[in-house]
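In: Here is my input; please provide its structure:
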Amino acid sequence: MLSIVKRILGQMKNDKRSLGLLLFAPLLVLTLLFFILSDSSYVPKLAVYDMSEKFVTELENHATVSEETEKPEAADYLEANGIDALIWTDSEGTHIELLEKNSKSAAALEAIQDTNKALQPTQNELIIDYVYESAGDNQLDSLSFVFLGVISFFFVFILSGMSFVRERFGQTLERMLMTPIRRIDVIGGYTLGYGLLAAVQSVVIILYAVYVLQLQVEGSVALCTLVMILMAFSAVSVGALVSIFANNELQLVQFIPVIIIPQIFFSGLIPIDTIPFGLGNLCYLTPVYYGCTALEMIMIQGKGVVEIWPWLAGSVAFIGVLFLTNVTALKKYRRL
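Out: Have a look, this model is predicted:
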């Protein structure tokens, strides 16, 4: 028994990659959780129309406030100006309009409630309306874009990454590189081949979610499918890149806490601008961010191509950068 223990510890000591991931990956995830889910310093941005000066003065102690001389159209105004809530009052009570249910909306409502408590114990009735009502129907509908994006990306990453590792482990890739075939053709063939399989998976997932599970989609199902396919090709490219640093399937799986889990935090599960210390800017380095943001805009907000094209362009750019990186990385197996 002791000899087995000694052998296992010796193997782990010699496997610097596994040892490093064993110690580093949990610390990375815990650190991200600490910064992202700890008390946020986010200050809600509120707009008021036809509210008392006393209310506005007290509200400024809890939020950033802008006063409007004319009542704006809530949907366009909130999105265009990055405002969390629009507040006005009439004979029915105090109206509060928000985009959707998330932590930013919760912070806005908390600021308004704190203001009312400070001003008067018997406050007017709060009439709360959401621009995107479908986002509040149930938890699955409100977070469907996160689940679809992350689940699809994860399984495609595993499929492509392990397939690339097997190609190398079976020396198929090395034998192929002994021929005059160009590196760009090798990567292009693998990416297109596995990407087409992943695209089929993406189509099946989105059709099953919409027509079987009856997940609500305010926009175009075809556009959702396009976004999912782009995410699939991104996942294939990421899997190919990670497989370069893994010698077997186990080592590929060990990269999941470093490659996949951090991306979940930037998928829209947490509003990006509420993440403290500027860590939200890391979202631009993760392909899941572009795909899930586009899915949210289509499924929850009913947006079209005109509104989501920057995120589509981001996904395409990510695929291109990863493709060139993988072509360059093949120099590890062929010296030209």
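In: Every contact and neighbour count from this point should use C-alpha atoms.
Out: Fine.
In: any idea which residue sits dead centre in this structure?
Out: Centroid-nearest residue in the chain, with CA atoms, centre = their mean: residue 267, separated by 1.3 Å.
In: Which helix or strand contains residue 233?
Out: Residue 233 belongs to helix 221-243 when assigned by DSSP states H and E.
In: Pull out the buried positions in that helix.
Out: 221, 223-243 (16 or more other CA atoms under 10 Å).
In: Then stretch 267-283?
Out: 267, 268, 269, 270, 272, 274, 275, 276, 280, 283.
In: and the two most separated of those residues?
Out: Using CA to CA, these span at most 16.1 Å, a distance reached by 267 and 276.
In: looking at this, residue 127 is in a strand?
Out: Yes. Applying DSSP: H, G, I helix; E, B strand; the rest coil, one finds residue 127 inside a strand.
In: State the number of residues packed around it.
Out: 14 (other CA atoms under 10 Å).
In: ok, and the closest non-adjacent residue to it?
Out: residue 95 (4.7 Å; CA to CA, 6 or more residues apart in numbering).
In: one more to put side by side:
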Amino acid sequence: MSKNGSPFKITRYISIVKKEIIQIKRDPGSLAIALVLPVVLLFLLGYAVSSEVENIEMAVWDQNQTSASRDLIKSFENSHYFTYHVNAVSYQEIEGMLDRGEVSMALVIPKSYSNNLTKDTASIQILIDGSNPTISKTALSNSKLIAQDKSIKLQMEQLNQLGAGEMVQPIKGESRVLYNPNMEVMKFNIPALIGLIMQEVILILTAFSLVREKEKGTMEQLIVTPIKSSELILGKLTPYVGIGLFSFLFVLVTAIGWFEVSIEGSMTLLLVLSMLFLVTTLAMGILVSTLAKNQLQAMYMAFAIILPSVILSGFVFPREPMPYIIQILGGFIPLTYYLEILRGIFLKGVGIQELWTQTIILSIFTILLCVATILRFKKNLE
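Out: So this is what the prediction gives:
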């Protein structure tokens, strides 16, 4: 066994790297996880994860049955937020469909709708299933906008008929959306998905590394060698850096080619900072591997890291509205800063000047995790 004061030797480090490469080749399942699973997850989550609500099923009870009421219904249909699901004939039928979840919204047009349009104000009723806040908020806001837009158009028609001329709005707002002009959700989600998927796959893959040595009994062979902890940890880390980089490039090409997500910033900067995040995640996985006694424990620990990352990093929910203490907890997650890097380079085209804070924090995470892993590892069978 080596003495604690023996220097780091590159030959021993290279030997561990070669040994780990041979072990990876003998385990094609792990290699498939690293190369195939990220792309599969990108396709599944790329189409499944979306905060944009469209095609809300809508029931209509049209008691008026006039061209005016049909024109109002057409206004709802023409928007991509609502889909005309079924005609209803009573409140009981509408309530039944809402109870069963067949529709999320109902539009009720009274008998006096067309007559009231020419006199004063015509009322309509909108019933919304509020059990799902995301859908209900979208349905409520857009139904109000459609009704308001329809009201303005009718007022303009009435003024034109009276010869009053065109109605002039006292305030005219001119807006311009930067970075993502069409506000496409896919362009916002795909870069973040790349970071999330790479963390999940690489973390799980490396979390089993040292545990596998213990369970297969090969740890005893390492104990009687002069290999130092730093040589073993770095030697095991190196092959997975290459695998992680290749997997990242594979996912990146898929995102650009299939999902048509463009990179507005520097590709070189993206690769460099992605490499930094990969090393951070690999070090985290190796640390889990040193803490776990078996592969089941390693899996539980890995998921204990992954699940908070999904919620607190800003991937699903924006971090700004979160309570301050929750924002602080999210600051201890490396994925939080990598998502800011990805979205900054993909969407805004920013450079290192705008991302130096995230880069420094990720570098600190990498150093601390590598040091903690080396200190934690002991060449014995505890």
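In: any idea which element the residue nearest to residue 127 of the first structure lies in?
Out: Using DSSP H and E, residue 95 of the first structure falls in strand 93-98.
In: just checking, what packs against that strand?
Out: Applying 3 or more CA pairs under 8 Å, 6 or more residues apart in numbering; DSSP states H and E, we find strand 93-98 of the first structure packed against helix 74-81, strand 85-90, strand 126-130.
In: which of the ones you listed is buried the deepest?
Out: Among those, strand 85-90 has the highest mean neighbour count (mean count of other CA atoms under 10 Å), at a mean of 21.
In: pretty sure residue 65 of the first structure is in a helix, no?
Out: No. Counting by three-state DSSP, residue 65 of the first structure is not part of a helix but strand.
In: isn't there a helix covering residue 47 of the first structure?
Out: No. Counting by three-state DSSP, residue 47 of the first structure is not part of a helix but strand.
In: quick one, strands of the stretch 151-300 of the first structure?
Out: With DSSP state E, counting those that start in this stretch, there are no strands along the stretch 151-300 of the first structure.
In: quick one: the lengthiest helix in the first structure to the second structure mean distance?
Out: Ranked by residue count under DSSP state H, the longest helix found in the first structure is helix 183-211. For helix 183-211 of the first structure, the mean distance from the matching residues in the second structure following superposition reads 1.5 Å, by mean CA distance after the TM-score superposition for the first structure.
In: So for that helix, what gets flagged as buried?
Out: Buried residues in helix 183-211 of the first structure, counted by 16+ other CA under 10 Å: 183, 186-188, 190-192, 194-199, 201-203, 205-207, 209.
In: In which helix or strand does the counterpart of residue 376 of the second structure in the first structure reside?
Out: Mapped onto the first structure by TM-score structural alignment, residue 376 of the second structure lines up with residue 329. Assigned by DSSP H and E, residue 329 of the first structure belongs to helix 305-329.
In: Give me the distance from that helix to the chain's centre.
Out: On the basis of CA atoms, centre = their mean, to the nearest Å, helix 305-329 of the first structure sits 15 Å off its chain's mean C-alpha point.
In: List the buried residues of that helix.
Out: Those would be 308, 311, 312, 314, 315, 316, 318, 319, 322, 323, 326, 327, for helix 305-329 of the first structure by 16+ other CA under 10 Å.
In: So residue 195 of the second structure belongs to a helix, correct?
Out: Yes. Going by three-state DSSP, the assignment for residue 195 of the second structure places it inside a helix.
In: That one -> the first structure?
Out: In the first structure, residue 195 of the second structure lands on residue 149 (TM-score structural alignment).
In: Could you give the number of residues near the spatially closest residue to its match that is not a sequence neighbour?
Out: In space, residue 149 of the first structure comes closest to residue 292 once its chain neighbours are excluded; the distance is 5.5 Å by CA to CA, 6+ apart. Using other CA under 10 Å, residue 292 of the first structure has 28 neighbouring residues.
In: Residue 301 of the first structure: what secondary structure?
Out: On the basis of three-state DSSP, residue 301 of the first structure is classed as coil.
In: and whichever residue in the second structure pairs up with it, what is it in contact with?
Out: In the second structure, residue 301 of the first structure lines up with residue 348, judged by TM-score structural alignment. When contacts are counted by CA atoms under 8 Å, 6 or more residues apart in numbering, residue 348 of the second structure is found next to 179, 264, 265.
In: Run through the residues that contact the closest residue to the second one other than its chain neighbours.
Out: Taking CA to CA, 6+ apart, and ignoring the residues beside it in sequence, residue 264 of the second structure has residue 349 as its nearest neighbour in space, at 4.3 Å. When contacts are counted by CA under 8 Å, 6+ apart, residue 349 of the second structure is found next to 263, 264, 265, 266.
In: Output the residues you listed as TSV; include the columns neighbour count and distance to residue 22 of the second structure.
Out: Shown next, in TSV, are these (neighbours: other CA atoms under 10 Å; distance: CA to CA, whole Å):
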residue	neighbour count	distance to residue 22 of the second structure
263	19	36
264	15	39
265	18	38
266	14	35
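In: Against residue 285 of the first structure, how distant is the counterpart of residue 218 of the second structure in the first structure?
Out: Aligned by TM-score structural alignment, residue 218 of the second structure pairs with residue 172 of the first structure. Distance, residue 172 of the first structure to residue 285 of the first structure, using CA to CA, to the nearest Å: 32 Å.
In: same deal with residue 321 of the first structure?
Out: Distance, residue 321 of the first structure to residue 285 of the first structure, using CA to CA: 11 Å.
In: Residue 320 of the first structure corresponds to which position in the second structure?
Out: In the second structure, residue 320 of the first structure lands on residue 367 (TM-score structural alignment).
In: Surely the match of residue 195 of the second structure touches residue 291?
Out: Yes. Contact criterion CA atoms under 8 Å: residue 149 of the first structure and residue 291 qualify, at 6.7 Å.
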